[in-house]
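> only geometry, no sequence info:
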């Protein structure tokens, strides 16, 4: 079955270049009407990149509009959403792609640079998602993608600010996919690695960069915003490789009240760390239930009886 987005409206942030441009063009090529967001200049002049992407979409027979909202500014984001609603009357897809880097070791990083990166990546995603959330609830349809990163999932030297923000959007997804489920709003995370202006400075081998096409990442994005998309998925994409990142918890151990000392915990660390029966927990209450069930079983308490 061919994936199409006919009669759907998509907002792609940071879409004037790189991954965002690729996402916007691909969505439009498959029938979506696209808001091409890219940060305007200080005097309000529209990004040349955004205008070029709109022109390319329109030349191919699609519909698009450029928008210069700063995603870290809620008022500007709300205006962007209002413009899309006035023009097309609905919003089906939100791709939170806008981002910046301010890389330095944590020792040398200013707190201002830490806050700036968090504001753009985390609060930018929060602002855009909040602005479309009620619209999607009323439609009983929505597909939202957060852009996370291996730097957040696994760590990367010099990117404490970026990594913290990118892991934060995973936490945002984990709750929103639960809250949006009854209204058919599905929320996923894309974890890309691609040749962009942000990564070219970090990777010196040109052969590697040639493999890391933005289009290979967009293939994954198109799945995450499709009608039959998964929910609560972290999809890794890069250079033609695709994988799902999963947060699991080991089965763990139980210590009775008398045994609950740091010495006993450390002595049982190998068992606690055994990943043989590790499980993906899909809500916070599942962890609580697991711990309480272990304690009840040890104490001979039947939780099924009242």
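Now that the structure is in, tell me what you want to look at. Values in this document were obtained by computation on a predicted structure and should not be read as measured data.

> Please make it C-alpha for all contacts and neighbour counts, starting now.
Fine.

> Around residue 154, how many other residues sit close by?
9 (other C-alpha atoms under 10 Å).

> just residue 250 next, same as before
Number of residues near residue 250 (other C-alpha under 10 Å) recorded here: 15.

> now swap in residue 109 and tell me
Residue 109: 16 surrounding residues under other C-alpha under 10 Å.

> dropping in the other structure now:
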């Protein structure tokens, strides 16, 4: 494959004053991108400013012939970061939401401020930057968004209730942006890095840190940011030279027509058996599967069941409306209408899963 070049592309990397963020910024610049190096200049717990960190990254980029400008705004004021990109480079193509802090404490000892500050930085910050960039992405019909999450979001970690919750929120945000942005050429993905950084350097032995260099994560972020990458809605993991994908799977489960707490307990093994677990690509597929399973088991008397002789009439009418919705229209999303279609006939769900704005 030819080298992935970023000439004429503009990339924003938040939290790029050191460690992982700096490594991302340096590589994007090396490949021709104009980079906005954002870093508030705080320590890992969000305290006192060290504004020189962004300047240091920019100086290194320029020393090697690259193009970059520093930005010291908080990610909570994301519009200022986007404005800096437009002012200096005229456009924005890639956003890497990397900025973050940790305030690790057991849940019992965690204060409201500990929770709010971590959530504000990771979630509100990523939202704010991405929301400001979205206007330009949509206008130009192109954009790449990369959210940096954490294994804590997937597995939890002692003392990181705030951090794990915030990083998990980014996964849900990215999945939704992938759905809403796909028609506009806007792709959104999540990267879960395991690497030495100022947020994790206290967690690993020195020998392990040598295997967990930030540079080992960088190739994945670069690829996801390139125009040739058509992946969206993915959660990917990287660390120590290993790369992989993470997906959610659901057990086969079982239908319990007259379920109560006792029948749940009696059938717990079958309910949680992951032997025939299945991955679903979207919420529509999940809903259709639930309803199809109910029908197979003869569940009746529920609101969504139509009399057989009337179902075709309803579906003919809904098909006409669905075709109309597939035309270019404006207004609120039609998710509720789509959900009604699924309830009417889950097996026909695939024909109607086109959200419209």
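In hand now; what should we look at? Since the model is a prediction, treat every value here as computed from it, not as a measurement.

> TM-score for the pair, please.
TM-score for the superposed chains, counting by TM-score structural alignment, normalised by the length of the first structure: 0.93, backed by 299 aligned residues with a C-alpha RMSD of 2.0 Å.

> average offset between the longest helix that the first structure contains and the second structure?
For the first structure, the helix that runs over the most residues, judged by DSSP state H, is helix 160-180. The superposed helix 160-180 of the first structure is, by mean C-alpha distance after the TM-score superposition for the first structure, a mean 0.5 Å from where its aligned residues fall in the second structure.

> The next helix-or-strand element following that helix vs the second structure, average offset?
Where DSSP states H and E defines the elements, the next helix or strand beyond helix 160-180 of the first structure is strand 185-192. Compared with the second structure after the fit, strand 185-192 of the first structure shows a mean deviation of 0.5 Å (mean C-alpha distance after the TM-score superposition for the first structure).

> helix or strand right after strand 185-192 of the first structure?
helix 197-200.

> residues of the following helix or strand past that next one that come out buried?
Next along the chain after helix 197-200 of the first structure, taking DSSP H and E as the criterion, comes helix 206-211. Neighbour counts over helix 206-211 of the first structure (16 or more other C-alpha atoms under 10 Å) mark residue 209 as buried.

> The longest helix of the first structure vs strand 185-192, what angle?
Calculated by axes from the mean of the first three to the mean of the last three C-alpha atoms, to 10 degrees, helix 160-180 of the first structure forms an angle of 160 degrees with strand 185-192.

> mind listing what's buried in helix 160-180 of the first structure?
Neighbour-count burial for helix 160-180 of the first structure, with 16+ other C-alpha under 10 Å as criterion, is recorded at 160-170, 172-174, 176-178, 180.

> got it, and stretch 246-260 of the first structure?
Applying 16+ other C-alpha under 10 Å to stretch 246-260 of the first structure flags 249, 251, 252, 254 as buried.

> quick one: stretch 118-137 of the first structure to chain centroid distance?
In this view, stretch 118-137 of the first structure has its centroid 11 Å away from the chain centroid, taken as C-alpha atoms, centre = their mean, to the nearest Å.

> Let me fix that, I meant to ask about stretch 66-74 of the first structure.
How far stretch 66-74 of the first structure lies from its chain's middle: 18 Å, per C-alpha atoms, centre = their mean.

> gap between the two ends of it?
One end of stretch 66-74 of the first structure to the other measures 18 Å (C-alpha to C-alpha, to the nearest Å).
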